[in-house]
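Participant: need the 3D shape of this:
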Amino acid sequence: MPIAAAFGRIDPLVRLLGLAILLASVLPVTGAARDVAQAVANGAVFLLFLLNGLRLPRAEVLRGIGNVRFLLPLVAWCFGAMALAGWGLSLVLAGWLPPLVALGFLYLGTLPSTVQSATAYSSLAGGNVAASVVAAAMLNILGVFLTAPLFSLLAGSEAAAFDLAALKKIALILLLPFVIGQVAQGRFGHLVREHRMLTTWMDRTAIAIAVYVAFSGAVEEGLWQRVGPADWAVLLGAVCVLLGFAFGGVWLLGGALRLARGDRIALLFSGGQKSIAMGAPLATVLFGAGTAGLVLLPVLVYHLLQLVLSAPLAARLSRPR
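Facilitator: This next block holds a predicted model:
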């Protein structure tokens, strides 16, 4: 059955995210139930970052920090060039898209890279897998500290205030569980490694819950009435432009730095991809009901298209030159 076979090839996280958006559209959580759903989402995010803390070997992080020639340009690209590109697009699109959707491009630009996806495609393309693992991990750790204040700085305090309350929520829901996971890694880290499939599905489910809660609020605020077909066309075109800038720019940067081919490939996928695993949970912490879902739209579209682009790109790079 060609339809079933095609559906089976879709990334499992993409399927889960699609299901979460569909469920939020037909059965959004509203009223008093929203507080309960938000508490469940916060608990799922806490678990997600606890698992990340348990999963990431401290020795790999310490070993990878020494590759300054690779890491510093990557950090500058991810939180500098991409943040500015997202900011520029958000200003250009302000008259073409609903304001919160346009603002979502700035939020997208300030996010760190993916972890599993960037590493997997770097491996397929013949890149430096160790560098990719460490880079993605370091970017996500930095993202906990940098994404929210950087977004607030570029968006302006009126659009996205970042105050002590927001910092406390990030510290309690994102940073604290990661630190606990790192501390407990020696005793419990083997459980994550031995049950990799289970923990992967726990990761995906936590992200899907965060997306469901965010989109429930957006649907209640009239998401599908506020974003029409013309808006979707502009959104898709703008995401393609940002994708082209992200992948093309970071590949040229790797060439300008004269990186070894393996490092250049690792730089490409770590610098070109953006993390829905960080984006969705952080949005539910930073933004109120009805806001997070609209801000997340560019992130979700980018996540889907980066997978569509990365697969053939990795296959092309893996061929002998």
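Participant: from here on, just use CA atoms for contacts and neighbour counts.
Facilitator: OK.
Participant: and for residue 120, the neighbour number?
Facilitator: Close neighbours of residue 120, defined as other C-alpha atoms under 10 Å, add up to 17.
Participant: not counting sequence-adjacent ones, nearest residue to residue 38?
Facilitator: Distances taken as C-alpha to C-alpha, 6 or more residues apart in numbering place residue 213 nearest to residue 38, at 6.6 Å, with adjacent residues excluded.
Participant: for residue 175, same thing?
Facilitator: Leaving aside its chain neighbours, residue 175 sits nearest to residue 144 (6.9 Å; criterion: C-alpha to C-alpha, 6+ apart).
Participant: ok, now which ones touch the one you found?
Facilitator: Residues in contact with residue 144 (C-alpha atoms under 8 Å, 6 or more residues apart in numbering) are 170, 174, 175.
Participant: and the residue nearest to residue 38, helix, strand or coil?
Facilitator: Following DSSP: H, G, I helix; E, B strand; the rest coil, residue 213 is assigned to helix.
Participant: number of nearby residues for it?
Facilitator: Residue 213: 29 neighbours (other C-alpha under 10 Å).
Participant: surely it and residue 23 touch.
Facilitator: No - in this structure, residue 213 is not within contact of residue 23 by C-alpha atoms under 8 Å, at 10.1 Å.
Participant: got the buried residues for stretch 95-110?
Facilitator: Across stretch 95-110, burial judged by 16 or more other C-alpha atoms under 10 Å covers 97-110.
Participant: how about this one, so we can line them up?
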Amino acid sequence: MSSRRLLPDPFTLALLATVMLASLLPCRGELARIFDGITDAAIALLFFLHGAKLPRSAIMQGLSHWRLHLTVFTGTFVLFPLLGLALRPLGHALLTPDLYLGLLFVCALPSTVQSSIAFTSIAGGNVPAAVVSASMSNLIGIALTPLLVGLLLATRGGGASWQGVLDIVLQLLLPFALGHGARRWIGGWIDRHKPVLGYTDRGTILLVVYTAFSAAVVEGLWRDTPLSALLSTLAMCGLLLALMMPILACAARRLGFSREDEITIVFCGSKKSMASGIPMAKILFAGQLGGLGALVLPLMIFHQLQLVVCAVVARRYATRGVRRVGEDDRDAD
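Facilitator: As a prediction, this is how the structure comes out:
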């Protein structure tokens, strides 16, 4: 593997720079309130554009390969939360309360879209199924993730209120629904200007990260979070991936899926969306802004880790696929 592939991508570097900026120059007082208002507007625009981007045909196609999608959704919204709860003893021993809460939040998030599809393609999987599964995961996650967070946090006696769950559904689902309803008028423009959605994704995430870490730094994030807890968060995120990917691969084989479908299940079911997760955290934990920086740290760590791990796994799937084709050709001869 070349050293270039191990280097962080530009967006990860931008995230790190944003965290550093918030640590050195956090926004306070009236400026913080102005940034909060801008961030709320950006989040609404982001989900409006995501709604306009999703074709109605993708929703209808989601019904056709229902066994694959049900397997992905089970991994994303059932197995992940159960693993998060199972790791509670380790979380309480190694992490701060906010970092463990952030880890539970990661477990409740929907799958990514772009990178799930990209890794499925690299590995030689069922790309059309990945497109539908990842898109449907995000659509369902807008409503289901807040409900899961409410249930998960109820098990630990705190966290987001059910009013917060209702707020996130209204503040995210309503713009999404309005955007989807407006697709007939603006869908063509969105499809022709896809970079606009990418810039909105990244810009919104950077805004939320800056405001969240600014508030957290003012409240003493780096003073109260030991280095050992950060390293433990990295280890626990790695453990989640190390458990989920083999479980999904084994389940796909036991359920009789093809190799291509197995690849789709592994990559769509094991990944978590930062593009959806950070805006959700900003709304869902609005009453805990002092701790929001620590709450999104596990998601930022998991995001980078899943990119590195999935890149390695995708190349191994692709290599095995080429090798198998070569063996089949020799058998035919």
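Participant: list the TM-score for the superposed pair.
Facilitator: Remark: TM-score between the superposed chains equals 0.93 [TM-score structural alignment, normalised by the length of structure 1]; 316 aligned residues with a C-alpha RMSD of 1.8 Å.
Participant: residue 283 of structure 1: which of the contacts of residue 144 of structure 1 is nearest?
Facilitator: Residue 283 of structure 1 has its nearest neighbour among those in residue 170, at 10.5 Å by C-alpha to C-alpha.
Participant: need the counterpart of the closest one in structure 2.
Facilitator: Aligned by TM-score structural alignment, residue 170 of structure 1 pairs with residue 168 of structure 2.
Participant: against structure 1, where does stretch 204-217 of structure 2 fall?
Facilitator: Stretch 204-217 of structure 2 lines up with residues 206-219 of structure 1 when matched by TM-score structural alignment.
Participant: ok, residue 117 of structure 2 to residue 229 of structure 2 distance?
Facilitator: For residue 117 of structure 2, the distance to residue 229 of structure 2 equals 32 Å [C-alpha to C-alpha, to the nearest Å].
Participant: more neighbours: those two, which one.
Facilitator: Each of residue 117 of structure 2 and residue 229 has its neighbours counted (other C-alpha under 10 Å); residue 117 has more, 25 against 17.
Participant: which residue lines up with that one in structure 1?
Facilitator: Checking TM-score structural alignment: residue 117 of structure 2 goes with residue 119.
Participant: its match in helix, strand or coil?
Facilitator: Three-state assignment for residue 119 of structure 1 (three-state DSSP): helix.
Participant: got the contact list for it?
Facilitator: Each residue near residue 119 of structure 1 by C-alpha under 8 Å, 6+ apart is listed here: 129, 132, 133, 136, 266, 269, 270.
Participant: so the fifth one makes contact with residue 132?
Facilitator: Yes - in this structure, residue 266 of structure 1 is within contact of residue 132 by C-alpha under 8 Å, at 5.1 Å.
Participant: shared neighbours, the two?
Facilitator: Shared contacts of residue 266 of structure 1 and residue 132 (C-alpha under 8 Å, 6+ apart): 118, 119, 122.
Participant: of the residues you listed, closest to residue 314 of structure 1?
Facilitator: residue 122 (7.1 Å).
Participant: for that closest one, list the residues it contacts.
Facilitator: By C-alpha under 8 Å, 6+ apart, residue 122 of structure 1 lies in contact with 128, 129, 132, 265, 266, 269, 314.
Participant: again, only using 6 Å
Facilitator: residue 266 (C-alpha atoms under 6 Å, 6 or more residues apart in numbering).
Participant: what's the average per-residue distance for the helix or strand harbouring it once overlaid on structure 2?
Facilitator: Here residue 122 of structure 1, judged by DSSP states H and E, is contained in helix 116-124. Following superposition, helix 116-124 of structure 1 is found to deviate from structure 2 by 0.8 Å on average (mean C-alpha distance after the TM-score superposition for structure 1).
Participant: and the helices in the stretch 201-333 of structure 2?
Facilitator: 221-224, 227-254, 259-269, 274-284, 289-332 (DSSP state H, counting those that start in this stretch).
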